[in-house]
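K.L.:
3D, please:
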Amino acid sequence: MKKILIAFFTCVTIAAQAQELYVSSDPASNVPAKSLGMRLTNKFFKMEHDGRNAFRFEPELMYGINRQLMVRVTGYMSNAMQQSTRFEGGSVYAKYRFLSQDEPHSHFRMAAYVKGSVIDNPFVPAADGQHNELNFANDELDLEGNASGVSGGIIATKLVHKLAVSGTLGYNRFTNNIKNNLTDNFSRNMMNYSLSFGYLTLPVTYKSYEQTNMNLYVEFLGKANVDNGVKGNYVDIAPAVQFIFNSTTRLDLSYRWELAGNMVRNMPNSFTVRMEHNIFNAFKHK
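P.N.:
Below you'll find the model as predicted:
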């Protein structure tokens, strides 16, 4: 009975905060304690250099250690940087929620995160005029299958009734990949920032955790190189629609494109499809 009650109230909590389950960024809230989440994400994009359609597949496992701390492990597989589909590497992400202010129908939360990636891909900057067999040129680095390195930052999320607003400010430090060294044409240091909005549209009236939720999102995502002599910045917009079934399974659909910027990017536009399933109270509470 105790496990059933814990699972029920966890589902209710997830349903009540569904509008902050952003697609392209993370909120300050965590995966519920002792719960296990499984994600399958596929990003589709057109390569700017040759018009080739490519993808990046990202399987993920998430675990809520306690109310304040969660971890996530991600793998990356793609045909973007090479001629054929191959495993690119992986990353580990941890988030610690250090502030929670809860009120009826609203809350404010802040969290700190850190992420590390180990990637096996080539570096071919646009600035040096060199190209590989795919005529690939790119000045954008990221930790999602493109480059090795670490990042960390702060997240703040405010929920009021059906609207959730979240902002992120982070720092990225890129390093050599497994078989390729990072050249001076790239900026080893980069700032990232985001501003995300989520709105719960369905159900109009909440009656049961078994009701299907529909959330609408719009996210603004930006990066800026900060090394001297290496210019480049951009701001993207990523609207999304999300469906949550039985408060345990979600489907995300999102399209992202560049609003403004001067960074040479080979994949500025992308379409994301994600399936996620959560097992609440997967491990016994002590």
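K.L.:
going forward, measure contacts and count neighbours with C-alpha atoms only.
P.N.:
Fine.
K.L.:
Which parts of this protein are strands?
P.N.:
Secondary structure of the chain (DSSP state E): strands located at 36-46, 53-64, 69-78, 86-103, 106-119, 148-160, 163-175, 189-202, 213-225, 233-245, 249-261, 270-279.
K.L.:
Turn these into CSV, including mean neighbour count and distance to Ser25.
P.N.:
Supplementary listing: these in CSV, determined by neighbours: other C-alpha atoms under 10 Å; distance: least, C-alpha to C-alpha, whole Å:
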stretch, mean neighbour count, distance to Ser25
strand 36-46, 19, 13
strand 53-64, 19, 15
strand 69-78, 20, 14
strand 86-103, 17, 13
strand 106-119, 20, 12
strand 148-160, 21, 10
strand 163-175, 21, 8
strand 189-202, 20, 8
strand 213-225, 22, 8
strand 233-245, 20, 10
strand 249-261, 18, 12
strand 270-279, 18, 13
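K.L.:
Compile these into a markdown table and extend it with columns for distance to Phe8.
P.N.:
As requested, the strands of the chain are exported to a markdown table (distance: least, C-alpha to C-alpha, whole Å):
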| stretch | distance to Phe8 |
| --- | --- |
| strand 36-46 | 15 |
| strand 53-64 | 17 |
| strand 69-78 | 20 |
| strand 86-103 | 20 |
| strand 106-119 | 20 |
| strand 148-160 | 22 |
| strand 163-175 | 23 |
| strand 189-202 | 20 |
| strand 213-225 | 16 |
| strand 233-245 | 14 |
| strand 249-261 | 15 |
| strand 270-279 | 12 |
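K.L.:
for comparison, sequence B:
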Amino acid sequence: MTKLLLLGMLFLSLSCHAQELFSMTEPASNMAAGSIGFRIDNSIMDETNSSKINYHLIPEIRIGVLKKLMINANAFFSNRTKQLKREGGSIYAKYRFLSNDAVQKHFRVAAFGTMSFNNSDIHQQEINMYGHNTGFEAGMVVTQLLHKVALSSSISLAKAVDNGNNNKYVYGTKNNKAINYSLSIGKLMLPKEYSNYHQTNINLMVETLSQVNTGSGKYYLDIAPSIQLIFNSESRIDIGYRKQVSSSLLRTAPNGFFIRLEHNFFNAF
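P.N.:
This is a model prediction of the structure:
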């Protein structure tokens, strides 16, 4: 009886969280405590004014340290030097400090921070701690789940410094800080009704991502629709397309496809 109850609680938890696993942003919810996840992100972007394909590969390990705390570590690889090379990595931590949970709905708020190191040349005005810049980012994220629909929004401040290998931040200290905004909407499309946790979940989502440089006032606004498949409540595949809607910032490769592969081990420690 106890085992059935625990399995039921896990199933309900996974069912509620499925449609808030966004492709481009992190929700306020965390990984389960004691779990370990492995993720591989692939970005296949069209370089501006060139026929070159800008490819970024980011493997990542994710650890649910506590119920309210998770930590991620990743490495950055790209083909900017015409061959795939490691360029750096980052550490990300998220602490969920507010939870208001009910049946098939919840409201959660978390704080997060990232420290990033990168050896690549600084080639765009956009500040990006996920594969481009050395620096740090800190912010908050709010997520509301309402049955099969999840809404999530975040705001953060990012500061870039000189990259490694003597790659200086060429845009000046006045322009090395930016505010990032995001708004994500996801909906569970299938299954219509749950019968067991082996059912494949299909989620559709649309995310908007924006940045404003605090010094220059220049900005960008992107939209990123995607489809997500979750298998056995532990593995997932995300496929989407990121499209620049408007921008006054110099950006090397704003448009292209992204693919995410992920597998999680629950009760790993």
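K.L.:
before we move on, the earlier item: of all the strands of the first structure, which lies closest to Ala7 of the first structure?
P.N.:
Evaluated with C-alpha to C-alpha, those place strand 270-279 nearest to Ala7 of the first structure, the distance being 8.9 Å.
K.L.:
which strands and helices sit next to that closest one?
P.N.:
Helices and strands in packing contact with strand 270-279 of the first structure are listed as strand 36-46, strand 249-261; criterion 3 or more C-alpha pairs under 8 Å, 6 or more residues apart in numbering; DSSP states H and E.
K.L.:
Would you mind saying which of these lies nearest Tyr63 of the first structure?
P.N.:
Each of these was scored for nearness to Tyr63 of the first structure using C-alpha to C-alpha, and the closest is strand 36-46 (4.8 Å).
K.L.:
ok, residues contacting stretch 179-196 of the first structure?
P.N.:
Stretch 179-196 of the first structure is touched from outside by 22, 25, 120-123, 125, 127-128, 139, 165-176, 217-227, 230, with contacts defined as C-alpha atoms under 8 Å, 6 or more residues apart in numbering.
K.L.:
Lys2 of the first structure: which of the strands of the first structure is closest?
P.N.:
Shortest separation from Lys2 of the first structure across the strands of the first structure is recorded for strand 270-279, at 15.9 Å, computed as C-alpha to C-alpha.
K.L.:
Not counting residues beside it along the chain, what's closest to the residue mapped onto Ser194 of the first structure from the second structure?
P.N.:
Taking TM-score structural alignment, Ser194 of the first structure has Ser182 as its aligned residue in the second structure. Using C-alpha to C-alpha, 6 or more residues apart in numbering and skipping the chain neighbours, the partner closest in space to Ser182 of the second structure is Leu209 (4.6 Å).
K.L.:
now the one you found: how far from Phe265 of the second structure?
P.N.:
According to C-alpha to C-alpha, to the nearest Å, Leu209 of the second structure stands 30 Å off from Phe265 of the second structure.
K.L.:
go on, Met205 of the second structure?
P.N.:
For Met205 of the second structure, the distance to Phe265 of the second structure under the criterion C-alpha to C-alpha works out to 25 Å.
K.L.:
Next: Leu6 of the second structure.
P.N.:
Separation of Leu6 of the second structure from Phe265 of the second structure (C-alpha to C-alpha) stands at 17 Å.
K.L.:
wait, Ala156 of the first structure sits on Ser166?
P.N.:
Yes - applying C-alpha atoms under 8 Å as the test, Ala156 of the first structure and Ser166 come out as touching, 5.6 Å apart.
K.L.:
How about the contacts made by Arg52 of the first structure?
P.N.:
Neighbour list for Arg52 of the first structure: Lys46 [criterion: C-alpha under 8 Å, 6+ apart].
K.L.:
what does it align to in the second structure?
P.N.:
Taking TM-score structural alignment as the criterion, the aligned counterpart of Arg52 of the first structure in the second structure is Lys52.
K.L.:
gap between that match and Pro27 of the second structure?
P.N.:
With the distance defined as C-alpha to C-alpha, Lys52 of the second structure ends up 33 Å from Pro27 of the second structure.
K.L.:
How about Asn165 of the second structure?
P.N.:
For Asn165 of the second structure relative to Pro27 of the second structure (C-alpha to C-alpha), the value is 34 Å.
K.L.:
Those two - which one has more neighbours?
P.N.:
For Asn165 of the second structure versus Pro27, neighbours defined as other C-alpha atoms under 10 Å are more numerous around Pro27 (27 against 10).
K.L.:
what's the matching residue for Leu249 of the second structure over in the first structure?
P.N.:
So Leu249 of the second structure corresponds to Met263, using TM-score structural alignment.
K.L.:
matching residues in the second structure for stretch 101-114 of the first structure?
P.N.:
Across the second structure, the stretch matching stretch 101-114 of the first structure (TM-score structural alignment) is residues 100-113.
K.L.:
Show me the contact partners of the matching stretch.
P.N.:
Contact with stretch 100-113 of the second structure is made by 16, 28-29, 92-99, 136-147, as judged by C-alpha under 8 Å, 6+ apart.
K.L.:
Spit out the contact partners of Asn30 of the second structure.
P.N.:
Counting by C-alpha under 8 Å, 6+ apart, Asn30 of the second structure touches Gly64, Lys67, Lys68, Leu69, Met70, Lys94, Arg96.
K.L.:
my read: the first one touches Gly34, true?
P.N.:
The one in question is Gly64 of the second structure. Yes - the pair Gly64 of the second structure / Gly34 is scored as a contact, 5.4 Å apart, by C-alpha under 8 Å.
K.L.:
Need the residues touching each of those two.
P.N.:
Applying C-alpha under 8 Å, 6+ apart, one finds that no residue jointly contacts Gly64 of the second structure and Gly34.
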